[in-house]
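Asker: quick one: sequence and predicted model below, then my questions.
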Amino acid sequence: MPSKRPPRLTGALCAMLLTLGACANGDADKGGPQTPEVGYVTVAAAAVPITSELGGRTVAFETSEVRPQVTGLIRKRLFTEGSFVRAGQPLFQIDASLYRAAVAEAEANLASARANAMGAEEKAKRYEPLAKMQAIAEQDYTDALAAARVARAAVAQNAAALDTARINLRYTTITAPIGGRIGRSLATPGALVSATQADPLAIVQRLDPIYVDIQQSAAELTALRRSLANGRTQPGSTAVRLRLEDGSDYALPGTVEFSEVTVNEATGTVTLRARFPNPNGVLLPGMFVTALFEQAVEPDAMLVPQPAVQRDFDGSAFVYVVGKDNKAQRRKIVTERTAGANWVVSSGLKPGERVITQGLGNLRSGAAVRPVPAASAQKVGAAGGKAAKGE
């Protein structure tokens, strides 16, 4: 015959069972600790250019000072200040009266010398047969022959004097030595100029193309050459880009042409010269610019997104990588420069390793993680747990 339990005991047992069931359901809802999801990128060796940003100044491709080569008064200025002039174009006119007279005098002297030479040569010709017949003394013939030769030399001398006079007359018209843009006139009509004066009359500059003289530290250049010699880097491109003083970029690229072979003792720098086209005259001599060019290429460097790189208390860089069994590993790296949005890592990583770039907030070395590619949609940290539950 079944025993009857007291009603109070039966009610207590039911309440206990209901409480245990509710607790079990609550623990099931909360679940255990979840593995954090992190985004990663796979690093690979790549050729990364070493870009240099160096200051420089623009220099005219050709510069010529317009100077007088004879003495005289300036009668006319034959150009417009600030305009473009061509090579050989007349710029100033010096009073040519004295030089025209000098040419006329030299022409007369040459004509006189030629007449004397003709008479001396004829006399020598007449004396030659007479000397052979001993009708005259041999010395007379010798003297006549020498006189004819002196007369011919006088003709050459006077011809040279005439050429000099004509050159001086031509120099009274001062022409442009090169083509380019001419500056302001430093002499006015009525001014007395001479071939020995210190100041030029004007300056002509050729600005298309134009040079940019770039200053680089001798220590940096030496380190670069040593790196090229060791094979750690390869020669880069000779193409150069310019950034102007207002921060804008110059539209046309240039080319590095040569490097000086001496170091400036005052600044410790070496001058590199680049050549740029300047068809619109945007670049003017003396402008300060910034040159950007790839001096070398690091062939086996690795790029890591900047958010992945962190700094320790001593300033050293480190990243987290996805290690064995999907556990985060803290890895020290060596990086000295950036390339765009990435750090260039020279040591500390191997090709194929997965560097964590997202979900770094509470990450610790040795912690288990669930890695996904950084480009895919992710649920990182606590927010990810809520998203999984649809909260």
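Answerer: Cool, got the structure. All of these numbers come straight from a predicted model, not from anything done at the bench.

Asker: going forward, measure contacts between C-alpha atoms and count neighbours the same way
Answerer: Will do.

Asker: how much space between Gly385 and Pro33?
Answerer: 10 Å (Cα to Cα, to the nearest Å).

Asker: ok, which stretches of the stretch 101-250 of the chain are helices?
Answerer: Using DSSP state H, counting those that start in this stretch, the helices of the stretch 101-250 of the chain run over residues 138-170, 218-230.

Asker: most tightly packed of those?
Answerer: helix 138-170 (a mean of 17; mean count of other Cα atoms under 10 Å).

Asker: correct me if wrong: Leu283 contacts Ala60.
Answerer: No: counting by Cα atoms under 8 Å, Leu283 stays clear of Ala60, with 9.4 Å between them.

Asker: which neighbours do the two have in common?
Answerer: Both Leu283 and Ala60 are contacted by 207, 210, under the criterion Cα atoms under 8 Å, 6 or more residues apart in numbering.

Asker: which of these two has more neighbours?
Answerer: Per other Cα atoms under 10 Å, whichever of Leu283 and Ala60 has more neighbours is Leu283, with 25 against 19.

Asker: report the contact partners of the more buried one.
Answerer: By Cα under 8 Å, 6+ apart, the neighbours of Leu283 are 58, 207, 210.

Asker: 10 Å - rerun?
Answerer: By Cα atoms under 10 Å, 6 or more residues apart in numbering, the contact list for Leu283 reads 57-60, 207-212, 244, 250, 276-277, 289.

Asker: mind checking the SS state of it?
Answerer: Following DSSP: H, G, I helix; E, B strand; the rest coil, we place Leu283 in the coil state.

Asker: and the comparison structure, right after this:
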Amino acid sequence: MSSTFSRLVVGLALLVNLFVMLALVGCKPAAELPVRGPTEVGVTTLAVQSQTVTSELPGRTKAWLTAEIRPQVGGIVQKRLFTEGAEVKAGEVLYVIDPATYQAAFDKARASTAEAKAALNSARLKATRYAELVKVDAISQQDNEDAQASLQSNQAAYQAAQASEKSARIDLTYTRITSPIAGRVESSSVTPGALVTASQDSSLTTVQQLDPLYVDITQSSAEVLRLKREFAAGRLSKASDNEAKIVLRLEDGSQYKHAGRLQFSAASVSQSTGSVVLRAVVPNPDGLLLPGMYVRAVLEEAVDEQALLVPQRAVTRGHSGSSSVLLVVGGKVEQREVVLGRSVGNQWWVESGLAAGDQVIIEGGQKVSSGDSVSVVAAGSPVTAIPLTND
């Protein structure tokens, strides 16, 4: 009995001590949690800069000169003297038409000219002699007048014979069909032995001069009006007083290494497409460009001396399509909507909403909200550890 009682007393004593310790722990003041300081964000400070206004427009290449080769006299093709796809020179003979009948016609015309010349010489001598005889009344006035009229008739006959000879010579020359321009000749539509006719509808072949090349570019009339308004308002200035420079992007996305120049702009708008045609001239010394190729022409149109560019990663898009950026204003975060124009590399061209000197957050923006206090560092600087302070 006494041992059991002793154990109970010891147990009660331990229980009391436990309650006392718990009470003491509950009464101890709680440790204050550390307070985080302002979040550090990376910013870029906007500054105005000169920026060239460019437009990337669709276009098609077109040969500088194109000559469709057609016969000017009819006959049988005797020879084809060119290699299809080769370069030919201006005046180079491409085809030969059987010249036999034209040679005969020329020989006949030449003989007629000689005959008319002989008759003219005889009539001239007679007219000269009669003009002297009539002075001494050796012949009648009528005979002299007849001799003078015969001279004039023979002069006209001689001139007609000369014209016929020249025409026959031209026809004979046309039996050798030459290229009027230098360039690359395409495939032939006829072979030796084919019968051709003068000024036929179908061409024998085509010669195209490919260096330089034209590029016909289309630009919407709305864009033309916008640029004119910008020029009139003084917000833009012309990129050059001379012809504008263009750079081509090819169908595979590569950039063509030879820059071109804008030659002229059409004076009317297409009623079917609502666009204006611009024509540019592009060097093609390597023969890389061919007529009919689709290209994108980057055209330098104007210069904005007060352009503002903001990094694309600083811009967020809302569900409604609006764009906004986070700024640091007075040490606090502010969200502001902006109107953006075209992209320039990895930046957006700002049309409105921002000004020079604004600090735009481009690093750490996901950790802050509008109204938060922040400390700023230049974007790209190493981020330091955020200090913990106790209040």
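Answerer: That came through, no problem. Quick caveat, the model's predicted, so the values are computed rather than measured.

Asker: circling back to that earlier point, which of the helices of the stretch 101-250 of structure 1 sits closest to Ala106 of structure 1?
Answerer: Proximity to Ala106 of structure 1, assessed across those by Cα to Cα, is greatest for helix 138-170 (4.8 Å).

Asker: quick revisit: of all the helices of the stretch 101-250 of structure 1, which one is nearest Leu13 of structure 1?
Answerer: With Cα to Cα as the yardstick, what comes closest out of those is helix 218-230 (83.3 Å).

Asker: picking up where we left off before, which of Gly385 and Pro33 of structure 1 has more residues huddled nearby?
Answerer: Neighbours were counted for Gly385 of structure 1 and for Pro33 using other Cα under 10 Å; Gly385 has more, 17 against 7.

Asker: that one belongs to a helix, doesn't it?
Answerer: Yes: when three-state DSSP is applied, Gly385 of structure 1 is found to be in a helix.

Asker: excluding its backbone neighbours, what's nearest the aligned partner of Val256 of structure 1 in structure 2?
Answerer: In structure 2, the residue equivalent to Val256 of structure 1 is Leu262, according to TM-score structural alignment. Counting by Cα to Cα, 6 or more residues apart in numbering, Leu262 of structure 2 lies nearest to Ala280, which is 4.1 Å off, once chain neighbours are set aside.

Asker: helix, strand or coil: sort out that neighbour for me.
Answerer: strand.

Asker: quick one: map it onto structure 1.
Answerer: In structure 1, Ala280 of structure 2 lands on Ala274 (TM-score structural alignment).

Asker: returning to that earlier point: which secondary structure state does the match of Val256 of structure 1 sit in?
Answerer: Taking three-state DSSP, the label given to Leu262 of structure 2 is strand.

Asker: was I right about it contacting Leu299?
Answerer: Yes: Leu262 of structure 2 is within contact range of Leu299, at 8.2 Å (criterion: Cα atoms under 10 Å).

Asker: what's the overlap in contacts for those two?
Answerer: 217, 244-246, 280.

Asker: spatially central residue in structure 2, please.
Answerer: Ala297 (2.7 Å; Cα atoms, centre = their mean).

Asker: show me what contacts the aligned residue in structure 1 for it?
Answerer: For Ala297 of structure 2, the aligned residue in structure 1 is Ala291 (criterion: TM-score structural alignment). Applying Cα under 10 Å, 6+ apart to Ala291 of structure 1 gives the contacts 51-57, 212-215, 240-244, 254, 274.

Asker: pull out the buried members of the residues you listed.
Answerer: 51, 54-57, 212-215, 240-243, 254, 274 (16 or more other Cα atoms under 10 Å).

Asker: state the distance from Glu65 of structure 1 to Val59 of structure 1.
Answerer: Glu65 of structure 1 is 15 Å from Val59 of structure 1, by Cα to Cα.

Asker: how close does the residue mapped onto Leu360 of structure 1 from structure 2 sit to Ser179 of structure 2?
Answerer: With TM-score structural alignment as the criterion, Leu360 of structure 1 lines up with Gly365 in structure 2. For Gly365 of structure 2, the distance to Ser179 of structure 2 (Cα to Cα) stands at 69 Å.

Asker: same deal with Ser150 of structure 2?
Answerer: 46 Å.

Asker: also Arg124 of structure 2?
Answerer: Arg124 of structure 2 is 45 Å from Ser179 of structure 2, by Cα to Cα.

Asker: so between Glu65 and Val59 of structure 1, which is more surrounded?
Answerer: Set side by side, Glu65 of structure 1 and Val59 show more neighbours around Val59, with 23 against 16, by other Cα under 10 Å.
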